[in-house]
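Peer 1: everything below, folded, please.
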Amino acid sequence: MEATNRTTVTEFIFLGFSGAPSLQRTLFVMFLVVYLLSLMGNTLIIFIVLMDSTLQTPMYIFLGNLSFLEIWYTTATVPKLLATCLSKVVTISVSGCITQYYFFFSLGATECILLAVMAYDRYLAICCPLRYPLLMSLQICLRFSVGSWAGGFIAPLLPTILISYLNFCGPQRINHFFCDSDPIFKLSCSDTFLVEALGYTCSSVVILSSFLLTMSSYGHIVVTIVRLSSQAARKKTFSTCASHLTVVTIYYGTIIFAYVRPPAKYNFTIGKVISVFYCVVTPLVNPLIYTLRNADVKKAFRKFLARKRFLLNRSMQEF
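Peer 2: Below you'll find the model as predicted:
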C-alpha cells in the first residue's frame, strides 16, 4: 500500500499568490509588463552589442552574456507565475517540476559566476590598465564566458539527480509559483536530509564564493579610486562601477537571504515575495542600469536609432 501511495502523485499544483485573490488581475498585469520590458530590454542590449563593433570588448561581451542569461532566467519561472494569476488550477508534472528546478538553479548559478567575472574584469581594467589587454584578451574573455555557463550548469546537477529519485505521495500543492527547493522537499515522503544538505551546500558555496570574489574585486577598485589624484577621474571611474555594484547588491542581497541558510523553518509567504525580486525585478533592473548609466551603450543606441531613421526616410523617398 505504501508503494502504491508513493506513485499516486504525478503532478503538482502551484498555489502562487492565491492568498490575495482580489489582487490577482493587478498582479498579472504588473508581472506581465515587467516581464515584457525585461525581454525587450535584454534583447535590445544583445542586439546593440552584436551590431556595434565598438562594443566588441570583454566588458560588453560579458554584458551580452548577462542579458542573454536574464532572458532565460526570468522565462524559467514567470510564465507559470502569470498563469497562477489567471487560473485557480495551474499544474506541472513531477518531471517538469524537476526540470524547472534544474534550469532555474543552473541559470542562477551562472549569473553568480558571471557577476564575479564581470567584477574581476572591472578590477583588471581599473587597477591594472596597462596589463589589461593582455590579462583580459578576447580569447580569455570567451573562456571566462564559457566557463561561467559550464560551471553554472554543473553546480546543481547532483542535487537534481537526487531529487529525481525522491518519492512524492501527497499533498500535491506547491505553495509557490515555481519549483523552488524548499517547497519540493516539503512535498516528498522520502528522507530528504541528504539532498537538502547537498543542495544547500552547493548553493551556499556558489553564492558565497562568487559574492566574496565580487566584493574583493570592488574593494580593490574602491582603494584604487580613492588614490586617483583627479576628482574628475575618481568620479568617472566610480560611475562606471556603480551600476555593476547596484546589480550585485540587489541580486546577492535577495538570494543570500533565500538560500544561504540551514534547512530549517521556511516561511513560504516571505519566500514568494523575496523570489519576485530575483525572478522578476532583477532581470528588468539589469538592462535599465547598464544602459542608463553607460555612455557607450547609449551612444551605440543613438547610432542604431539614427541608422533606422535614415533607412526609413530613404525607403519612404523611394516609395
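
Peer 1: rest of the way, CA atoms for contacts and neighbours
Peer 2: OK.

Peer 1: tell me where the stretch 1-150 of the chain has helices.
Peer 2: Secondary structure of the stretch 1-150 of the chain (DSSP state H, counting those that start in this stretch): helices at 2-5, 24-51, 58-75, 78-86, 94-127, 132-135, 138-154.

Peer 1: can I get those in a markdown table with distance to residue 204 and mean neighbour count?
Peer 2: Conversion of those to a markdown table gives the following (distance: least, Cα to Cα, whole Å; neighbours: other Cα atoms under 10 Å):
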| stretch | distance to residue 204 | mean neighbour count |
| --- | --- | --- |
| helix 2-5 | 34 | 9 |
| helix 24-51 | 27 | 18 |
| helix 58-75 | 19 | 21 |
| helix 78-86 | 24 | 20 |
| helix 94-127 | 10 | 22 |
| helix 132-135 | 29 | 14 |
| helix 138-154 | 13 | 16 |
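
Peer 1: nearest to residue 186, of these?
Peer 2: helix 94-127 (13.8 Å; Cα to Cα).

Peer 1: is the residue lying closest to residue 81 once chain neighbours are set aside in a helix, a strand, or coil?
Peer 2: Leaving aside its chain neighbours, residue 81 sits nearest to residue 177 (5.2 Å; criterion: Cα to Cα, 6 or more residues apart in numbering). Counting by DSSP: H, G, I helix; E, B strand; the rest coil, the backbone at residue 177 sits in coil.

Peer 1: this one as well, want them side by side:
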Amino acid sequence: MEAITCNGSVDSLPIFYLMGIPSLPKSLLLPIFFVFLLLYLLILVGNALILLAMVEEPSLHKPMYFFLTNLSNLDLLFTTTTIPKILSLLLLGDHFLSFPACFLQMYLFHSFSCSKAFILVVMAYVRYVAICCPLHYPVHMTPQTNVALAASSWLIALLLPIPAVVQTSQMAFDNTGHIYHCFCDHLAVVQASCSDTMPQTLMGFCIAMVVSFLPLLLLLLSYACILASVLCMNSQEGHSKAFSTCSSHLMVVGTYYSSIAIAYVSYKADLPLYFHIMGNVVYAILTPVLNPLIYTL
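Peer 2: Model (predicted):
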C-alpha cells in the first residue's frame, strides 16, 4: 500500500502525529487524564446498565426502548473510537497513529455520529406516532418496522462518510503528518495535508450540513406536529403523558445539538486553535455522558 508524499513521489504510507492540545501545560495532562477516564467509565457503565435493563425487563420491550438500546450502543462505539487514544496520548504521550488506523478512526467517528443523528430523528418519529396517531401506533410501529428503521439509520450512516474518507486518504501528506487535534477528525486531517484543502473542506461541510441540519429540521417538524396535537388535548392527564413521553428525548436532542453548536462556533469564530480542539472533544464526550443520566432519571 502506497501514498502520495508532499514532493509528489509515491512512497510508503505516512504516519500521523497527534498534537493533542498544544497550549495545554504539562502539569494539567494528568488531571485531565483522570477527568476523561472518569467520564469514559461513566459512559461505559451507564450505557451497559441501560442495555442490561432493556434485555432483562420485559416491560421495556417496546419501540421507544428498542431505539434507546441503539442509542446506547452508538454512545459506546462512538466514544470508544476516540477516548482510549486520547487517554493514551495524555498519560503515555502516545502521539503516533498509523495511516490506516487514522482513517479507520475518522471513518468510524463520523459514521457513528451520523447514525446517532438519524436514530434521534427516528425516536422523534416514534413519539410523533405515539402522541398524534395513538390508535395507529401498534400498526405502524411493528417489530419489523422498528428493525427496518434502525437498520436504515445504521446503513446510511455507514455509507455516507465513505467518499470523504477515501478522497482524503488520496491527498498528499508528509512522511510524518502533524494533526492539530486529539484524534483523526476529518477537517484536522485535511489541514495536515499539503494538497489543495478547499475541495475536501467543502465536502466535509456539505456532509456536516446533511447529517446535522437535515435531521434537525425533521426533529423540529416532528415536534411541531406533537405540540399542535398536545394543544388540542383538553385533559391535563394527556398533557402530562405527552410531556413524560418527550421530555427525555428533548433533553438528549438539546445536549446533542448544543455540543455540535459549541464545536461549530469554536471552528468558525476567530478563536485560538485549542478552543476548536476542545469544542470537538466536548462534542465527542458530552452527550454520551449525559444520555444515561437523562434516560435513567
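
Peer 1: make a markdown table out of the helices of the stretch 1-150 of the first structure and add distance to residue 304 of the first structure.
Peer 2: As requested, the helices of the stretch 1-150 of the first structure are arranged in a markdown table below (distance: least, Cα to Cα, whole Å):
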| stretch | distance to residue 304 of the first structure |
| --- | --- |
| helix 2-5 | 60 |
| helix 24-51 | 8 |
| helix 58-75 | 16 |
| helix 78-86 | 30 |
| helix 94-127 | 25 |
| helix 132-135 | 27 |
| helix 138-154 | 24 |
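
Peer 1: looking at those helices, which is nearest to residue 169 of the first structure?
Peer 2: helix 2-5 (5.6 Å).

Peer 1: so where is stretch 106-116 of the second structure in the first structure?
Peer 2: Stretch 106-116 of the second structure corresponds to residues 101-111 of the first structure when matched by TM-score structural alignment.

Peer 1: can you state the mean residue-to-residue distance of that stretch versus the second structure?
Peer 2: Averaged over the aligned pairs, stretch 101-111 of the first structure sits 0.3 Å from the second structure after superposition, using mean Cα distance after the TM-score superposition for the first structure.

Peer 1: what do you get for stretch 39-48 of the first structure?
Peer 2: Looks like 1.0 Å for stretch 39-48 of the first structure (mean Cα distance after the TM-score superposition for the first structure).

Peer 1: what range in the second structure does that stretch sit on?
Peer 2: Against the second structure, stretch 39-48 of the first structure falls on residues 44-53 (TM-score structural alignment).

Peer 1: run through who's touching the matching stretch.
Peer 2: 60, 69, 72, 73, 75, 76, 292, 293, 296 (Cα atoms under 8 Å, 6 or more residues apart in numbering).

Peer 1: switch the cut-off to 6 Å
Peer 2: 69, 72, 292 (Cα atoms under 6 Å, 6 or more residues apart in numbering).

Peer 1: can you verify the last one is assigned to a strand?
Peer 2: Translated: residue 292 of the second structure. No: counting by three-state DSSP, residue 292 of the second structure is not part of a strand but helix.

Peer 1: please pull up the equivalent of it in the first structure.
Peer 2: Aligned partner of residue 292 of the second structure by TM-score structural alignment: residue 287.

Peer 1: repeat for residue 3 of the second structure
Peer 2: Aligned partner of residue 3 of the second structure by TM-score structural alignment: none.

Peer 1: quick one: contacts for residue 3 of the second structure?
Peer 2: Counted by Cα under 6 Å, 6+ apart, residue 3 of the second structure has contacts 10, 11, 13.

Peer 1: buried ones only from the residues you listed, please, as a PyMOL command.
Peer 2: Remark: buried members of those, expressed as a PyMOL selection using 16 or more other Cα atoms under 10 Å:
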select buried, resi 13
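
Peer 1: which ones among the contacts of residue 3 of the second structure map onto strands?
Peer 2: Members of these lying in strands (criterion: DSSP state E): 10, 11.

Peer 1: hang on, the earlier thing: let me have the contacts of stretch 44-53 of the second structure in CSV, adding distance to residue 53 of the second structure as columns.
Peer 2: As requested, the contacts of stretch 44-53 of the second structure are exported to CSV (distance: Cα to Cα, whole Å):
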residue, distance to residue 53 of the second structure
69, 10
72, 12
292, 12
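
Peer 1: re earlier: for residue 299 of the first structure, find the nearest of the helices of the stretch 1-150 of the first structure.
Peer 2: Using Cα to Cα, the nearest of the helices of the stretch 1-150 of the first structure to residue 299 of the first structure is helix 24-51, at 10.2 Å.

Peer 1: please enumerate the strands of the stretch 151-297 of the second structure.
Peer 2: 176-179 (DSSP state E, counting those that start in this stretch).

Peer 1: surely residue 15 of the second structure meets residue 98?
Peer 2: Yes: here residue 15 of the second structure reaches residue 98: they are 4.8 Å apart, a contact under Cα atoms under 6 Å.

Peer 1: and those two? which has more neighbours close in?
Peer 2: Under the neighbour definition other Cα atoms under 10 Å, residue 15 of the second structure and residue 98 were set side by side, and residue 15 has more, 19 against 14.

Peer 1: which position in the first structure pairs with the more buried one?
Peer 2: Counting by TM-score structural alignment, the partner of residue 15 of the second structure is residue 11.
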